[in-house]
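# Next one to model:
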Amino acid sequence: MEIFKWLNDQLLRMDWLASLVRLLVEDIFGLDMASRIGGSLHFFIYDVIKIFILLSVLIFGLSWIQSYFPPERTRRILGRMRGFRANLAGALLGTVTPFCSCSSIPLFIGFTSSGLPLAVTFSFLISSPLVDLASMILLASIFNWSIALAYVVVGIVLAVIGGTLIGKVGMEQYVEAFVTQQKVLDLPQEQLTLRDRLTYAREQVGEIIRKVWLYILIGVGIGAAIHNWIPAGLIEKLIGQDNWWSVPLATLVAAPMYADIFGTLPIAEALVSKGVGLGTVLAFMMSVTALSLPSLIMLKQVVKAPLLALFVTVVLMGIMLIGYLFNAFAYLFI
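Okay, here's the model as predicted:
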């Protein structure tokens, strides 16, 4: 256990990096870590470097694994499954695709056009931006492994149940015609060499970092401001865990935003440190990633209003329920 704790502290939490940044702030910049400016600067530099290091390593590894499962091969695997097993597979597929909600929609179109049931494709669409292995590792680096694993489990459960409910309603007629009429090419899988796979993984790191770097900087900046400048009493009064409205307020406020989980993690870290309930914070994170306004605008071009409204309602209700449950049982994880 001591070895595991040391590895967790040094590789995930990067205590060595926190110490180096402390030296930079105190010895080079001459700032007191107890001051607001010194504390904010340490929070910003440390979190930005840590997130980019972990993100790069994790995306590289996940992309290398993904190279063995191109869309056509994935479609064929999912096409052989039915019922709960298919929904679970669709949700699990989302956990190994490090995409934001907007990037998930093209794959959603491809899966739907190939004839996969709506239940499966919506399970994927809910899960993909919400939970992935990279977010689990980053959550563990900021909080702990029990919270990280619980977050992934409830995200997968939400994706499976949400996809199942949408599939049961039978709203296939509300998918735009161009999606179902789109031709799917069934090309043989290329035999990629190790070098090809490594090149693909490296390119994926660059592509995803280019997409998310600004949101990470903004998220860390907001987190640093919350952590060091906004009084804890004010935050607790607005969205403290004793307020029944904190979960729906956090969920509804977060929904129109556009970010990914990597940009929301520093905000979540700061909010928890100020006394906001764990469930409220997780509901905020889930809502930002699963229901961002740009992704809903894109999805509106693919599905008609009744199906879009059902999707948003199911996900919103599921996120709020998860938030209340985590607030009630937070003592099990902290």
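# Could you use CA atoms for every contact and neighbour count after this?
Will do.
# I figured residue 254 was touching residue 287, is that so?
Yes. Using CA atoms under 8 Å, residue 254 is in contact with residue 287, at 5.6 Å.
# And the two? Which one has more around it.
residue 287 (26 against 22; other CA atoms under 10 Å).
# can you pull out the helices in the stretch 101-250 of the chain?
Along the stretch 101-250 of the chain, the stretches classed as helices by DSSP state H, counting those that start in this stretch are 101-113, 118-130, 133-142, 145-169, 177-180, 194-228, 232-239, 246-254.
# just these: most buried one?
helix 118-130 (a mean of 29; mean count of other CA atoms under 10 Å).
# okay, the angle between it and helix 145-169?
Relative orientation of helix 118-130 versus helix 145-169 (axes from the mean of the first three to the mean of the last three CA atoms, to 10 degrees): 150 degrees.
# Show me what helix 118-130 is packed up against.
helix 83-95, helix 101-113, helix 145-169, helix 278-290 (3 or more CA pairs under 8 Å, 6 or more residues apart in numbering; DSSP states H and E).
# I have a second one here; can you model it like the first so I can compare?
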Amino acid sequence: MFDWVQNSSDWLVYDVFNLSKGQHLTEALNFFIYDTAKILILLFIVIFFMGIVNSYFPIDKVKNYLSRHKLYGLEYLVASLFGVVTPFCSCSSVPLFIGFVRGGIPLGVTFSFLITSPLVNEVAIGLFVGLFGIKTTLIYVISGVLLGTISGVILQKLKLESFLTPWVKEILATAQKDQDAFIAEKQTLKQRLPIIWNEVLKILKGIIPYVLVGISIGGLMHGYIPEGFFEKYMDKDNLFAVPIATILAVPMYSNASGILPVVQVLVAKGIPLGTAIAFMMGVVGLSLPEAMLLKKVMSLKLIAIFFGLVTLCIIISGYLFNILL
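Here you go, the predicted model:
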């Protein structure tokens, strides 16, 4: 889907800037240009699409339905499954997080999507089957969905809405007013577009600085941290290898398909599969760039709670993987 973006980035870095392949600065710059273009395109498409959806979305009805009907966790499972079919990295999932919250979806349900979306997608599943077989793939997919579902339920029980930033709360208030106007006037899509467009620009203006900072950090990590740096900390004889692998993964930044070849190398070098997958989940599901983006929509306390819970779930998953596989 984004091959043309990668080709354009390669052309700019290697041909126009005339930088040599393999150098730290070159790889970091290439990563920054490619990911910036890709995520900005995704941001625009997702926010604009969610703006159209939200203009028709019955916020009050959804809120009332979810508050009056017990779905016994089904809504969290559905959000996690939706995350599986949306091929977004952790950073590009944030606009959908905003769209979900604006649409009146409970925060815990939204977290279920935010957790699962970068971890499990069709590209990662295809690579997993090819690299590790169907059994391992099924266990990984099921664990990823359960991770999102269970974490969402726990986070919802903690009632963390008060820890959203004033910026998000203002957007929520504006979303309700805009929809009230849409409903009252029964506007056509053409009539709604100017309001939707203004909302897109408002959200982009607020989030782009965080995107650029986050991708910059990711680019530096991508270009300057060597793969072999982590291997000595994840030896199979180390009882604490799983938590160490998960924590060491946080500074890194990649999507599931990008980190899977690294996981294959780690496993080939004798690192237990569960430990390697915990490392992968940490890279994909938890990262400093994601934290930078989430800072726009969450307080530091909420980010700490979110990262802490997901880290704990990943560590438990890693140990279970080592037992099952």
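# just so I know, which of the helices of the stretch 101-250 of structure 1 lies nearest residue 273 of structure 1?
helix 194-228 (7.2 Å; CA to CA).
# The closest one packs against which elements?
helix 36-66, helix 261-273.
# If you count contacts, what does the first one end up packed against?
When you say that, I think you mean helix 36-66 of structure 1. Using 3+ CA pairs under 8 Å, 6+ apart: helix 36-66 of structure 1 touches helix 15-23, helix 133-142, helix 194-228.
# cool, the shortest one as well?
When contacts are defined as 3+ CA pairs under 8 Å, 6+ apart, helix 261-273 of structure 1 sits against helix 133-142, helix 194-228, helix 278-290.
# Just tell me the aligned range of that helix in structure 2.
With TM-score structural alignment applied, helix 261-273 of structure 1 matches the range 256-268 in structure 2.
# ok, now stretch 120-137 of structure 1?
So stretch 120-137 of structure 1 sits over residues 109-126 in structure 2, by TM-score structural alignment.
# Grab the nearest non-local neighbour of the residue most central in space within structure 2.
The centre of structure 2 sits closest to residue 90, judged by CA atoms, centre = their mean, with a distance of 1.8 Å. Counting by CA to CA, 6 or more residues apart in numbering, residue 118 is the residue found nearest to residue 90 of structure 2 once chain neighbours are left out, at 5.1 Å.
# helix, strand or coil for the counterpart of residue 327 of structure 1 in structure 2?
Correspondence of residue 327 of structure 1 to structure 2, assessed by TM-score structural alignment: residue 322. At residue 322 of structure 2 the chain is in helix, as set by DSSP: H, G, I helix; E, B strand; the rest coil.
# quick one, what contacts residue 322 of structure 2?
By CA atoms under 8 Å, 6 or more residues apart in numbering, the contact set of residue 322 of structure 2 is 272, 273, 274, 275.
# Who wins on neighbours among those residues?
Within the contacts of residue 322 of structure 2, neighbour counts (other CA under 10 Å) peak at residue 275, which reaches 31 neighbours.
# gap between the nearest residue to that one once chain neighbours are set aside and residue 280 of structure 2?
Distances taken as CA to CA, 6+ apart put residue 242 closest to residue 275 of structure 2, at 4.9 Å, once the chain neighbours are dropped. Applying CA to CA, to the nearest Å, the value for residue 242 of structure 2 to residue 280 of structure 2 is 11 Å.
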